[in-house]
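Q: sequence first, predicted coordinates after that:
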Amino acid sequence: MRTIAVVTGARADFGIYTPVLKAIDNTPELQHRIHACGGHFSPVFGNTIDEIEASGFNVAEKIETFTGTQGSQEIANSMARGMTGFADVFSRNRPDMVLVLGDRYEMFAAAATALIFALPLAHIHGGELSEGAIDDALRHAITKMSHLHFVSSESHARRVIQLGERPEFVHVTGAPGLDNLIDIDWPGISELEDAVGLTLSPAPILATFHPVTLEPQSATAQIGEMFAALDEIQRPTVITYPNADAEGQDIIDDIDRFVQIRPWASAQPSLGVRRYFGLMRMAVAMIGNSSSGIIEAASFGLPVVNIGDRQRGRSHGANVLNVPPRRADILGALERAAEPSFRAELDGMTNPYGDGTAGTRIAEILRKIDLDPGLLKKTFHDTDVTTSTKDHACG
């Protein structure tokens, strides 16, 4: 039986992994070993390791990398602890393949360690862009360390190949997070209201704002502009905590102060997949700079006000309104997003990130792929250069 080490570092990536884990469970030739690390062990972010275990999945390895307050030094220290922890795990229990997802520094630590151990590495969600965050560089670096690529669209496949990866190892599977929407047990409004402590009528706004890591010291100012716009609306608003990034604690403190004196707003460290998607399903709009507003929201035809540069360059549907982090622009877009006429324009829209069957596709490829030396010994796949290098040549 082929063993897949699945690396998860936060609530968000575990929700995306869930359909893949279920598909692996349904494939007799495969078994997964969940390697949990990062913010899963932090009470600040809801001790989401408990959510994994409560969902029925066994956590095989617990690598405690989180270093508390998240500044740049702490992030770097977390990466170092991650490499040390994964080295210990891979030394005593070597998997057949390691599976990582996305662009987080926890994933980079696991990927770099797998590279040193000459372990086949598979990567989900390569080829995408988020040019306002360090995640963009981490994602592309993970692509170059990986041997097998599960991408969400044809354009992302072309970008991975442009990075020199061999086309036969690049598979367009779609975004596995969308699979969760196929057979979800949707929470009712009473459950959601009890969970967030608000009356969700009129339909709420769902807000998720993360640090823009390539714009240091900007977090408080940017989220302050979002709060100023929300103050003008004063509609039921559920605000989720950010990722464990540099300045993440600043955002958490800002959120807590904001909701403390506003009875129409609620702060949530972690909602879990069902409730988060349940809120997306009933929300009038989403606001912030989360990738869930780019990827999953389109499946609901949910209007999204995407603030600033964190997601710059990422493909998105017509439901996304991009604005700079200025209150007047945010307010104008939010008012537009809440108009029934705008929502009507989105009726029947197609999500560019897939059809909700990625998990089974990924599991089947993991089952069939030949783990011979030809997979590990990568060769660079050259593509035609269409941009002139004349003006950039040395000498």
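A: Happy to help now that I have it. Numbering: from 1, shown residues only.
Q: hey, let's count contacts and neighbours off CA atoms from now on
A: Fine.
Q: how about the helices in the stretch 151-300 of the chain?
A: For the stretch 151-300 of the chain, the helices defined by DSSP state H, counting those that start in this stretch cover 154-162, 189-196, 219-233, 248-260, 272-282, 291-294.
Q: the stretch 1-150 of the chain too?
A: Counting by DSSP H, counting those that start in this stretch, the stretch 1-150 of the chain has helices at residues 11-25, 49-54, 72-92, 105-116, 135-145.
Q: show me the contact partners of the shortest one.
A: Helix 49-54 is contacted by residues Phe14, Ala36, His40, Phe41, Asn58, Val59, Gly272 when judged by CA atoms under 8 Å, 6 or more residues apart in numbering.
Q: if we go to 7 Å?
A: Under the criterion CA atoms under 7 Å, 6 or more residues apart in numbering, residues His40, Phe41, Val59 lie in contact with helix 49-54.
Q: of the residues you listed, closest to Ala297?
A: Ala297 lies nearest to His40 out of these, by CA to CA, at 24.1 Å.
Q: can you tell me how far the closest one is from Asn243?
A: Separation of His40 from Asn243 (CA to CA, to the nearest Å) stands at 11 Å.
Q: let's bring in a second one:
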Amino acid sequence: MKRIMTVFGTRPEAVKMAPLIRALKNDEELDPIVVVTAQHREMLDSVLQTFKLTPDYDLNIMKPNQSLSEITANILSQLDKVFDEAQPDMVLVHGDTMSTFAGSLAALYKEIPIGHVEAGLRTWDKHSPFPEEMNRQMVGVMADINFAPTQKAAENLVEENKPKESIVITGNTAIDAMNYTLSDNYQSEVITKHSGQKVILLTAHRRENIGEPMANIFEAVREIADQYKDITIVYPVHKNPKVRELAQHYLSHHERIELIEPLEVADFHNFANQAYLILTDSGGVQEEMPSLGKPVLVLRDTTERPEGVEAGTLKIVGTAKNYIVEELSKLIDHEDAYQSMAKANNPYGDGLASSRIVGHIKYYFGLTNSKPRPFSS
């Protein structure tokens, strides 16, 4: 039996790793070991509860105002001891967080094979998103198996001269997770409260947007709420104190803008399923919403998820106030523009990514002679 360790620390990682952990647990030849760094303590715990996951090791690294260097050093030193005790045969990391980078580096130092879930996403700009772009590029150098979610992600890895035999196209586990969270019977007090309104769901938290870019976003949102009496903006405000301060300054005291606490993952997915459209600077939301048929306006200047832009489900609008207002107004005023985005194809997955990843892990260790068929959008 091969011991497969997953290392993650943030809410988005937990959402996307949860279905994979469940798939590992369901295989008799693999023994999953769950390690959380708790880079996001409170938001991580809620996801673990949703998916009924209990970590085998909890590093609990979260401290107020810690630097990226401190996060990395703390994870490295603690994982050293965990690896010695648990003796994993492979370490799986996800995406592009500090936990991802530090987990990979710690595994490299112990000469443990590394599997990178959601590998190959690129903007080619080391400052956008920061520090995520460089985290995923550096993990790509260390990884023994690159689980690319899409053909484009796989092509990025080939362009970087990664061995083709190390790259497998799986689809995105974010879609797998939604198989567990969506409910036809979901009811929301907020949605009910604004019955008859077109509810726009806003998420904004990225480090590089904090400051003037986020102020521009919030000013645009407030202008839309002023302009359209049938529109309500709902914003689950991120826990970051700087984000909360900006949100209160620009968005409070408006009858059609509601600031709420961050939603649990199941609530977020179901809430989004009932919303009119999505405004976001989140990477994961860009992947999830196309499967719900929701237009997504991306509040960033770049995206490492160009498949959604090419498919027509996403549109990059940046952080310039006037352009955000213009593009939002188009979708509100013109049904054909709205429908062209809402009905575009989902390029990100079919709900089977986790089973493909498990199959490739077994192939890597010689536990099976056949590779799973790759995902094709």
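A: Great, that's in hand. The structure presented is a predicted model; accordingly, all values stated were derived computationally and were not measured.
Q: what's the closest of the contacts of helix 49-54 of structure 1 to Ile295 of structure 1?
A: The closest of the contacts of helix 49-54 of structure 1 to Ile295 of structure 1 turns out to be His40 (CA to CA; 22.5 Å).
Q: may I have the residues that are in contact with that closest one?
A: Contacts of His40 of structure 1 by CA under 7 Å, 6+ apart are Gly9, Ala10, Arg11, Asn47, Thr48, Ile49.
Q: do the same with Leu334 of structure 1
A: Residues counted as contacts of Leu334 of structure 1 (CA under 7 Å, 6+ apart) are Val305.
Q: mean shift of the helix or strand hosting it relative to structure 2?
A: Element membership of Leu334 of structure 1, judged by DSSP states H and E, is helix 327-337. Compared with structure 2 after fitting, helix 327-337 of structure 1 has a mean deviation of 1.3 Å; criterion: mean CA distance after the TM-score superposition for structure 1.
Q: in that helix, what's buried?
A: Neighbour-count burial for helix 327-337 of structure 1, counted by 16 or more other CA atoms under 10 Å, picks out Arg327, Asp329, Ile330, Leu331, Ala333, Leu334, Arg336, Ala337.
Q: next structured bit after that helix?
A: Taking DSSP H and E, what comes next after helix 327-337 of structure 1 is helix 340-345.
Q: whereabouts in structure 2 does the helix or strand following that following helix align?
A: Later in the chain than helix 340-345 of structure 1, the nearest helix or strand by DSSP H and E is helix 358-368. On structure 2, the counterpart of helix 358-368 of structure 1 by TM-score structural alignment is residues 353-363.
Q: that stretch against structure 1, how far on average?
A: Stretch 353-363 of structure 2 sits 1.3 Å off on average (mean CA distance after the TM-score superposition for structure 1).
Q: of the helices of the stretch 151-300 of structure 1, which is nearest Asp347 of structure 1?
A: Distance to Asp347 of structure 1, taken as CA to CA, is lowest for helix 272-282 among the helices of the stretch 151-300 of structure 1, at 13.5 Å.
Q: so that closest one corresponds to what in structure 2?
A: With TM-score structural alignment as the criterion, helix 272-282 of structure 1 aligns to 264-274.
Q: which other residues reach the matching stretch?
A: If you take CA under 7 Å, 6+ apart as the criterion, stretch 264-274 of structure 2 is touched by Ser46, Val47, Thr181, Leu182, Ser183, Tyr186, Leu201, Leu292.
Q: tell me the two of the residues you listed that are most distant?
A: Based on CA to CA, the longest span within those runs between Ser46 and Leu292 and measures 22.6 Å.
Q: quick one on the thing from earlier: next, show the common contact partners of His40 and Asn243 of structure 1.
A: With CA under 7 Å, 6+ apart as the test, His40 of structure 1 and Asn243 reach no residue in common.
Q: need the contact list for the counterpart of Glu327 of structure 2 in structure 1.
A: Structural alignment (TM-score structural alignment) places Glu327 of structure 2 against Ala333 in structure 1. Contact analysis of Ala333 of structure 1 by CA under 7 Å, 6+ apart lists Val305, Leu321.
Q: Ala203 of structure 1 - how many residues pack around it?
A: Look at Ala203 of structure 1: counted by other CA atoms under 10 Å, it has 17 neighbours.
Q: any idea how far Glu245 of structure 2 lies from Ile324 of structure 2?
A: Taken as CA to CA, the span from Glu245 of structure 2 to Ile324 of structure 2 is 21 Å.
Q: can you give me the end-to-end span of stretch 99-119 of structure 1?
A: First-to-last residue span, stretch 99-119 of structure 1, CA to CA: 10 Å.
Q: residues in contact with it?
A: Residues contacting stretch 99-119 of structure 1 (CA under 7 Å, 6+ apart): 4-7, 9, 38, 79, 82-83, 86-87, 97-98, 121-126, 135-136, 138-139, 142, 145.
Q: so where is that stretch in structure 2?
A: Going by TM-score structural alignment, stretch 99-119 of structure 1 sits over residues 92-112 in structure 2.
Q: what residue of structure 2 takes the place of Val238 of structure 1?
A: Val238 of structure 1 maps onto Val234 in structure 2, by TM-score structural alignment.
Q: tell me the contacts of that match?
A: By CA under 7 Å, 6+ apart, the neighbours of Val234 of structure 2 are Val199, Ile200, Leu201, Leu202, Ile257, Glu258, Leu259.
Q: roughly how far does the residue lying closest to Arg361 of structure 1 once chain neighbours are set aside sit from Ile205 of structure 1?
A: Excluding its sequence neighbours, the residue lying closest to Arg361 of structure 1 (CA to CA, 6 or more residues apart in numbering) is Thr173, at 6.1 Å. Distance, Thr173 of structure 1 to Ile205 of structure 1, using CA to CA: 31 Å.
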